[in-house]
Structure formats: C-alpha cells, structure tokens
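# mind folding the following:
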Amino acid sequence: MRRLLRLLTFVLFLALLGSYLLWTQLRPSGHYLSDLRSELALDRGEPGARGNLLGIQPELFAGDYQSRDRLELKFAAYLEKARAAGLLNARTVVVLPEHVGTWLLLSGEKPEVYQASSLREAMTWMAASNPLRLGLAWLAARGDDRLTDALLRMKARRMANDYQTLFGGLARRFGVTLVAGSIILPEPRLEAGQLRVGQGPLYNVSLVFGSDGEPLGQPQRKHRPTNAERPFLAAAADDELQPLETPAGRLGVLIGADADQPQLHVLLRRQGVQLLAVPAFLAANPHHPPQDDSTLGRLAENAPAPAIAVFMGCRLWELGCGGRSLVVTPLEAQHAEVGSGARLINLWL
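Reported below is the predicted structural model:
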C-alpha cells in the first residue's frame, strides 16, 4: 500500500510539473485597444534647409509592449501625424525618450503580466512563467538588485533584436535619422551592423539609426545612472562620447541625467557638435505629471548647440512617468506644456 501511495504521489507530482511547464509555454494574445493620437505641443523656429529636431513624447501602457508590432503601430501613427504636418524631411532627426526600448522586456509575456495591479506583481508573473530562463540568468546576475538584472538578461537577445528591427525599420520607412531613446542591455555592441549583447555589466544605451535603417556608430552608454539605476547599471567613462554625422549636422547624444553634467557638454563642444539630443525619463504620479525635471536643470545654460530633451509619458501599473519636454536654442529655452496623450515637440534648426 505504501509503495502504491508513493507511486501515486510521484505520478501526481509529474502531472502537476508537466501542467506547470505547459502553462509556462502558453502565450495567448488578448484584444487590446490603444490611443494612437498625438498633438503638436511645441513648434519653434522657421522651416529651413538645415532640417529639424523632432521629439516624440509618447503615452505608453503595459499592453503596448505586448508585441513589437503593437509598439510599431503606435510610433508609426505618431510619425504619420508628423509627416502630415510637414515636420519630416531628409534632414529630420527624430528623438525618442529614455527607456522606450527597456520596456521591450514585457514583449511576448502572459496576459497576467499586463493586467497586474503593480510592477512587483507583474515581475512575479514574469518570473513564474520563465523559470528555466530566469534561473540561468540569475547565475550571471550581479549588483544589488539581482531580480531586475536577471529579468533584463533573460530577455536581452530578444530585446536587442526587437529594438533594432523596430526603430531601424521606422527610420527607414519614414526616411529620417532616429535617436531610438534608450534600452538597458548587458555589454551591448555592434558587430557587422547587428546589435549584440554579452555577459558583462548592464548599460543604459542609445542607438541612432540613419534613414537607411542602419545604425550610426556604437551604442552610446549612459555616464551617470540615477539612484534608482545604480543597483544594477554600470556607468560609461566620460571619454566614451561619440558625436555622429547626420544630414542635419554633427549630432551629440546625452542620456537623461548626463545632460546635467557640464563636463560632458564641454567635451561635446570640443568635438564640434551642431545639435544635441537628450532622451529623458522621469518617474511620476501618472495623474499629476511633474512640471520640471531637476536632472535637466543645467541643460539650457550648458548646451553646446541647439538641443531637444524628450521625456516618456507612461502609465505602467502604479508607475507613471512624465516631464515637460524641452527645446534649447542660443536665444532661449522653452518647455512644452503638460497635457494628456502623446505630444510632438519640434525645433527647426
């Protein structure tokens, strides 16, 4: 009898384990509607031969990241609106916000992730539905926040491919230079034109795509991670700044809080940049976006060239993000007005 009970217990365990493993492989795609509208919130200068800096401050929800195609649909709608308004040309440099690529971590997950009531609950569902992959990534994780590190490593290759395919494709489709915000990846690098990941530290990086959809230069790493990022992110050295040649001129890119570092502006000025893009991110109450971002307090006084800083608008579970996007010229600095929905911010050069 005891042998029979042990056998039945073992069979039941195998059945439960098999059901769990089968559940982890299921990825049903639910019906989802998202607002594709946007409005021109700020338009400075006059159209000319030099082109323009065009910032897109999107409004993104967890469900927008369910697949790369859904996210592409949203950004394509924003760019179509800009094209209809006469804001796209061969010399346009489009700038997306910081971490717009990082949330590709959510792509291809279970509906429970997008329907979660909090970020912690969503991360728990992700961990439960990817046990083997997360376990392997955990072994390579480092830093004080190992769960976040492991989740990002677990999806790194897919995230890198989705990031390049999505934003490189949009640059080619609309014939513009595109600063693709930023994404967190382990030791990212370009090899034969492809974005690859390694086994080393996590970096917050931005990649710029030309109008042919191909990357321009190596990924630009963030130099000054924020307090929230330091538990799992490494920092770049100051000498890693790399201006890029674009149809609109020599472009510099500073990610988020890097724009508040005067020494980086000095380096860019020495390197002869003619325009500056600042992908930015600021966590906020989703119902009451902040009016200003102190991490960009020195941008207006230090910018070596006409500049645009673009924030991400989001409502990701209890996490909101906002901020007022900003344009800077030698004569003035002006914030876009806070409002609901996606916003376009344009600066003619």
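# please count neighbours and contacts with C-alpha atoms only from this point.
Will do.
# could you pull out the strands for the stretch 151-300 of the chain?
In the stretch 151-300 of the chain, the segments counted as strands under DSSP state E, counting those that start in this stretch are 177-179, 183-186, 189-191, 194-196, 202-209, 215-221, 244-246, 249-253, 275-279, 283-284.
# here's the other one to compare against:
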Amino acid sequence: MSPFVRNAIVSLFLVPIFACIGWLLSGVPLSEEEFQKRISKKEIKSVSLGWDRRSGNLLIVQLEFKPEYFTREDRFRAWLEEPLALAKEKGWLQNATVVAFPPEIGNYFFLMNSRKELLDSENIDSAWNWALFFQRISIKNFSHIFDGEAVSFEIAQDSKERYERIFGDLAKIYGVSILAGSICLPSPEVKEGKLSIKPGEWQERAYILDPSGKFVEGSLLRTSSQKSEGTQVAGSEKEILPEVWVANLPSGRLGILFTEDLKSSQMEEIVKKTYASKLIGLGSQEDEGKFREWIKNSSFESSGQVQFSGNVWSQEFPAKSFAKTRYGSPEPIESQKGSLIINIFF
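Prediction:
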C-alpha cells in the first residue's frame, strides 16, 4: 500500500474525530443579541380581588416560560423582578404578602451558563442529558467523567445555591414571603433557615422564604414524582398519600398543595383536616380543571392556583392561574396566556 493511500485512509478516521473535538470545544452560551431576538416581551396583565384591610395578601405570579431566561442568572432575576416591581407600584407588596411563583421553576437551573444548543433540544430529558454530558467533559468535572451521579450532584448543588440566593435576595429586597415554586434535589432538608442536600433520593419540593431571606420550616413533597418508584407490599403497590403543607406565615396559616393530587379520593378530606382557610394550589401541566371546579364550590376565605404559561420542548403550560374570595368566582374567568399577576387581599 502506497503512503498516499495509507494516509488517505487514516485521514478518513481522523477528520471526523477532529471535527467532533472542534464541535465540543466551540460551544458558546446564548449571547445577549440572540437572547433579545428570542424573547418577545409583552405587557404584564393584572387582576386584583378584595380590598386592603392591612391583613396581608397573596400575589400569584404567572410567568410566560422561556428556557432562555435560565441561561444566565441576571436574566432569570430580571424575569422574576419585573412582575414584583409592577406589584410594588400598585401597592400590593406588604410585610404580610405571600408571593407565589409557578411550580417546577427550580428544575431548569441546569441551563445556567450552558451551550445554546440545549435550548433547541427535543424535550427536557434531552436537554438534561446534553447538559450532563457537557458537564462531564468539562475541566471542572473531568475527574468524574465516568461518574454521572457525582456530576449530577454537582449540578444539583449549583442549582440549590442559586435557588436559595436568588429567591432569598428577592424576599429581602421586597420584604415579602416567597413561595418559590418547586425544585428537584437529592435528599433535601431545611434546618435553621438553610437548605442542604446530600447524595440520595431525588425529591421535588416546594419551599417558602420569609422576608429575611431564610427558609420557613417545612416543605411540600410532590408525591406524583415518587409514585413511579412504587413500594411493593405483599405483591401490591403501596399507595403514597398526597400531602398538604400548612405554613405559618405573618398573614396566617396557608395551605399549599400540588393540584394533581386532587385525583386522589382522599385529598379533599386531607385538606379539611388542616383547618386552613387560605389555600394555594401549584398547578399541574396536565390540568383537567378539577381543582378550579372544586375551589369554585368551596368556602375557603382565599384561594388560588399558579401555573406557567407557554409552549416549550413539546409540552404546553396551561396558563390557568386564578384566585377566588370566599363569596366570589375564580378570576380571571378564562385562562389568560402570557405573564399575569393576580392579587387577592386576605
């Protein structure tokens, strides 16, 4: 075999390898110019119910979901602060205010400072797998290139720190309590106002930060994410009962639940046993309207639901956030797409 032919054959193998290496090294985050092109800002709609008796209020913040907001911390903070600033202008933020953000909001922190290719993934699982791959081959985690669990924990640690810092800062700046949606972390625990994690079972939980920026004791477990594992007892699957978290806040006791748990026949009875007169539901993507209908016919002093709006990664967020007083009807009457804040005075 002549040297020319031999070199030509070798090049057939080397060119794809070097091309792959070049692609891996050429990844860049989403630039500010590209970010502005992808984001089309619209006016934030607002609704207010009841009257101000200086006894606190609930502010439901429906955000229009765009994964681009998660690519940089300053973009994410600005996204959260825009509705808060508007609420402050309207006089809706007080020491006894509870601000509720949509569930799952903490589950997308893995996109921070990531390559822009992740934004065009087919679904969230694909985006996560690519994020995990790029983290494993990064200089920071190269020693764990074959240890996916260790790298996943590093991503979780970064997410936990951002979640705590960002929402804690906003709670202090605006002087309110913040129900910071939910976040999935390994073996999370709140102790003395701080959130910690350790290697173990991943759980999605919702947390509240008080006006001092510290975590309120307790949390709400998303039980639907645990049911897939299922504990087998005597050949049958053990039922995991839904949870209702009753948080003691400056404005009083607030019951919090994931609305998908209303599918359980025991959920209504569990809520009744809490004796909470105020209730907020963290809305499911698979919204069937059951929670809204239940609240419509209930006599809670104040209640509501918070969800995202928008379409992303082949999934749709329903945008069916609402609030209701004891004697009124859920408002808005129909789902409102886009960014929306709903204020309800206690």
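# drop the TM-score for these two in here.
Once the chains are laid over each other, their TM-score by TM-score structural alignment, normalised by the length of structure 2 reads 0.78; 327 aligned residues with a Cα RMSD of 3.9 Å.
# returning to that earlier point: closest one to Pro28 of structure 1 among the strands of the stretch 151-300 of structure 1?
Distances from Pro28 of structure 1 to each of the strands of the stretch 151-300 of structure 1 were compared by Cα to Cα, and the smallest falls on strand 183-186, at 25.7 Å.
# return the mean post-superposition distance for the closest one against structure 2.
The superposed strand 183-186 of structure 1 is, by mean Cα distance after the TM-score superposition for structure 1, a mean 1.4 Å from where its aligned residues fall in structure 2.
# packing partners of that strand?
Packed against strand 183-186 of structure 1 by the contact rule (3 or more Cα pairs under 8 Å, 6 or more residues apart in numbering; DSSP states H and E) you find helix 146-154, helix 156-174, strand 202-209.
# any chance of the strands of the stretch 151-300 of structure 1 in TSV, plus mean neighbour count and distance to Tyr20 of structure 1?
What follows is those, written out as TSV (neighbours: other Cα atoms under 10 Å; distance: least, Cα to Cα, whole Å):
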stretch	mean neighbour count	distance to Tyr20 of structure 1
strand 177-179	29	41
strand 183-186	27	29
strand 189-191	15	36
strand 194-196	17	32
strand 202-209	27	31
strand 215-221	21	39
strand 244-246	17	49
strand 249-253	22	45
strand 275-279	28	41
strand 283-284	18	35
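# want to throw the ones you listed into JSON lines with distance to Ala300 of structure 1?
Formatted as JSON lines, the strands of the stretch 151-300 of structure 1 follow (distance: least, Cα to Cα, whole Å):
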{"stretch": "strand 177-179", "distance to Ala300 of structure 1": "20"}
{"stretch": "strand 183-186", "distance to Ala300 of structure 1": "25"}
{"stretch": "strand 189-191", "distance to Ala300 of structure 1": "31"}
{"stretch": "strand 194-196", "distance to Ala300 of structure 1": "33"}
{"stretch": "strand 202-209", "distance to Ala300 of structure 1": "21"}
{"stretch": "strand 215-221", "distance to Ala300 of structure 1": "22"}
{"stretch": "strand 244-246", "distance to Ala300 of structure 1": "21"}
{"stretch": "strand 249-253", "distance to Ala300 of structure 1": "15"}
{"stretch": "strand 275-279", "distance to Ala300 of structure 1": "11"}
{"stretch": "strand 283-284", "distance to Ala300 of structure 1": "21"}
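# so which of the ones you listed is nearest Ser34 of structure 1?
Evaluated with Cα to Cα, the strands of the stretch 151-300 of structure 1 place strand 283-284 nearest to Ser34 of structure 1, the distance being 20.9 Å.
# the closest one packs against which elements?
Here strand 283-284 of structure 1 touches strand 319-321, going by 3+ Cα pairs under 8 Å, 6+ apart.
# please compute how far the strand it packs on lies from its chain's middle.
Taking Cα atoms, centre = their mean, to the nearest Å, one finds the center of strand 319-321 of structure 1 at 14 Å from the center of the full chain.
# what residues in structure 2 pair up with it?
Following TM-score structural alignment, the aligned partner range for strand 319-321 of structure 1 in structure 2 is 315-317.
# for stretch 50-65 of structure 1, same thing?
In the comparison with structure 2, stretch 50-65 of structure 1 aligns to the range 55-70 (TM-score structural alignment).
# buried residues, the matching stretch. List them.
Neighbour counts over stretch 55-70 of structure 2 (16 or more other Cα atoms under 10 Å) mark 56-70 as buried.
# separation between Glu301 of structure 2 and Ser277 of structure 2?
Note on Glu301 of structure 2: its distance to Ser277 of structure 2, by Cα to Cα, to the nearest Å, is 5 Å.
# ok, the two, which is more surrounded?
Neighbour count, other Cα atoms under 10 Å: between Glu301 of structure 2 and Ser277, Ser277 has more, with 17 against 14.
# I'd say that one and Ser251 touch.
No. Proximity of Ser277 of structure 2 to Ser251 does not meet the contact threshold set by Cα atoms under 8 Å, at 11.5 Å.
# looking at the helices and strands packed on strand 183-186 of structure 1, which is closest to Ile345 of structure 1?
Checking these against Ile345 of structure 1 by Cα to Cα gives helix 156-174 as the closest, at 17.2 Å.
# what mean distance separates that closest one from the matching residues in structure 2?
Once the two models are superposed, helix 156-174 of structure 1 sits on average 1.1 Å from its counterpart in structure 2 (mean Cα distance after the TM-score superposition for structure 1).
# just checking, what packs against that helix?
Counting contacts by 3+ Cα pairs under 8 Å, 6+ apart, the secondary-structure elements packed against helix 156-174 of structure 1 are helix 68-84, strand 177-179, strand 183-186, strand 194-196, strand 202-209.
# what's in contact with stretch 181-194 of structure 1?
Residues external to stretch 181-194 of structure 1 that are found in contact with it (Cα atoms under 8 Å, 6 or more residues apart in numbering): 95-103, 152-153, 156, 160, 163-164, 195-207, 214-215, 218-219, 255, 279-280.
# contacting residues around the residue lying closest to Ile184 of structure 1 once chain neighbours are set aside?
The shortest distance from Ile184 of structure 1 to any residue that is not its chain neighbour, by Cα to Cα, 6 or more residues apart in numbering, is 4.3 Å, and that residue is Asn204. By Cα under 8 Å, 6+ apart, the contact list for Asn204 of structure 1 reads Ser182, Ile183, Ile184, Leu185, Arg221, Lys222, Leu233.
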